[in-house]
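Trainee: Below are the sequence and a predicted model; questions follow.
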Amino acid sequence: MGALMSVVPPEPTWPVPPERGWIADDLDRLPNLPPHTELIDGNLVFVSPQSNFHVYAIRLLEFGLVGARPSHLAVLREMTVTLGTRDRPEPDLLVVRREAVTGDRQTTYRPEDVVLAVEVVSPDSEERDRELKPRKYAGAGFPHYWRVENESGELVVHVFEREAATGTYMPMGIHRGELELEQPFPLAIDLTDPQRWL
């Protein structure tokens, strides 16, 4: 009998950037990109596997936002926003104007559609979610931004509002236990037990 041949799995192939760098439309054209790939400054950003905390936090806030949002707004999970030719980030949650939702094949939104962006910080996204993305979101005109942190197992929401005069975010509060706000619309979300949404 012939010798058994060992089967070697193929090496992964990574997209090679064009000389000009990637552009926003490339996210819709490149085959086999990992889920939730973002474009930041012309670079593809691949996210690490999500933790249970990340999943719980998104679900808790998504349900709370859906339950409180007025009818002219829509709540979306993990959809991109095209900020410009070289930037197409994917916030964990978005609140957009309902008229901006154009159909089931839509893959991105415009900055002027966004009312609120929410990012849940992961170990691999700390710098992006705390510094880079807030600057880009404020520069693009998003009126509201929430940064969600895991502080020793406690879900904590840092709330920011864009100041028109400076075009930057101003801190509006740090919420533990309950997130109770009047802007961008009245809501109250119990933050104490995200696992109840499993």
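Mentor: Yep, that arrived. Residues are numbered from 1 along each chain as shown.
Trainee: Every contact and neighbour count from this point should use C-alpha atoms.
Mentor: OK.
Trainee: Closest to the centroid, which residue in this structure?
Mentor: Most central residue of the chain, judged by C-alpha distance to the mean C-alpha position with CA atoms, centre = their mean, is residue 91 at 1.3 Å.
Trainee: next up, a second structure to put side by side with the first:
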Amino acid sequence: MTTEQGGYTVDDLFTLPELPPHTELLDGSLVFASPQQIFHSTMVDLLVTGIRRATPPKLKVRRDMTVVLDRHNGPEPDISIIRAEIELGPDETLYRTADVLLAVEVVSPDSEARDRDTKPQKYAAAGIPNFWLVEMAGTDRHAVVRVYELDPVSKTYALTGIHHDRLKTGVPFRIDIDITRDALNQL
């Protein structure tokens, strides 16, 4: 069932009754969340904790909140860094792209294509200045964080770093997080 030709809209995302939690909207289609793997859950916790320690007061770290990109796209990044002044209160359910400085996606088997292809392209086209892609790599299945920065002319992301044991970057602010297996196992 769609409300109009072309699929669902962001308005539908927030008004359709009984949608499961963490439902996303991509290209007018509803995308339902699947059960998370331990890596996904602990990696998000590790990053949120590390980012919050470094976040300047004018910014906030949020997880699993809808970002309205356009009428037919309302993805839910695993982590977003937003401008603090735009938060209206505890009932807030979404953010606009102009208020998001960083979107982070932690790849899961069921979301691999969306996290690697669809979402980064949409975040870049919408003008979100920074994007991180987090996944397991190698035979030892260690964490890898790929850091991207938006080229404002081409509206595409350029890779600015690949981090294996330590995520250390100066954009969008100074961040230094231990992302080793030991750090993940401590959670």
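Mentor: That came in fine, so what should we check first? Given the structure is predicted, the values throughout are model-derived calculations rather than measurements.
Trainee: Just give the TM-score of the two.
Mentor: Once the chains are overlaid, their TM-score stands at 0.95 when taken by TM-score structural alignment, normalised by the length of the second structure; 182 aligned residues with a CA RMSD of 0.9 Å.
Trainee: What residue in the second structure is paired with the residue nearest to the centre of the first structure?
Mentor: Structural alignment (TM-score structural alignment) places residue 91 of the first structure against residue 77 in the second structure.
Trainee: Run through the residues that contact its match.
Mentor: If you count contacts by CA atoms under 8 Å, 6 or more residues apart in numbering, residue 77 of the second structure has them with 63-67, 103-105.
Trainee: after superposition, how close is the helix or strand harbouring residue 28 of the first structure to the second structure?
Mentor: Element membership for residue 28 of the first structure (DSSP states H and E) is helix 26-29. Superposing on the second structure places helix 26-29 of the first structure at an average distance of 1.3 Å from its equivalents, by mean CA distance after the TM-score superposition for the first structure.
Trainee: Can you list the neighbours in contact with the following helix or strand past that helix?
Mentor: Following helix 26-29 of the first structure in sequence order, the next helix or strand is strand 38-40 (DSSP H and E). For strand 38-40 of the first structure, contacts defined as CA under 8 Å, 6+ apart pick out 22-24, 27, 44-46, 80, 86-90.
Trainee: Moving C-terminal from strand 38-40 of the first structure, which element do we reach first?
Mentor: Counting by DSSP H and E, the next helix or strand C-terminal to strand 38-40 of the first structure is strand 43-45.
Trainee: Any idea how far that next one is from the middle of the chain?
Mentor: Distance, stretch centre to chain centre, for strand 43-45 of the first structure: 14 Å (CA atoms, centre = their mean, to the nearest Å).
Trainee: mean offset of the longest helix seen in the first structure relative to the second structure (after superposition)
Mentor: Longest helix in the first structure, counting residues (DSSP state H): helix 52-68. Using mean CA distance after the TM-score superposition for the first structure, helix 52-68 of the first structure ends up 0.4 Å from its aligned counterpart in the second structure, as a mean over the superposed pairs.
Trainee: That helix maps to which residues in the second structure?
Mentor: Under TM-score structural alignment, the match for helix 52-68 of the first structure is residues 38-54.
Trainee: Relative to residue 122 of the second structure, how far out is the counterpart of residue 149 of the first structure in the second structure?
Mentor: Correspondence of residue 149 of the first structure to the second structure, assessed by TM-score structural alignment: residue 135. According to CA to CA, to the nearest Å, residue 135 of the second structure stands 19 Å off from residue 122 of the second structure.
Trainee: Look at those two and report which has more neighbours.
Mentor: For residue 135 of the second structure versus residue 122, the count of surrounding residues by other CA atoms under 10 Å is larger for residue 135: 22 against 19.
Trainee: Name the SS class of that one, please.
Mentor: Put simply, residue 135 of the second structure is strand when judged by DSSP: H, G, I helix; E, B strand; the rest coil.
Trainee: ok, it touching residue 107?
Mentor: Yes. Taking CA atoms under 8 Å as the definition, residue 135 of the second structure is a contact partner of residue 107 at 5.2 Å.
Trainee: List buried members of the contacts of strand 38-40 of the first structure by neighbour count.
Mentor: Neighbour-count burial (16 or more other CA atoms under 10 Å) applied to the contacts of strand 38-40 of the first structure gives 22-24, 27, 44, 80, 86-90.
Trainee: From the residues you listed, pick the one nearest residue 176 of the first structure.
Mentor: Proximity of those to residue 176 of the first structure (CA to CA) peaks at residue 90, which lies at 25.0 Å.
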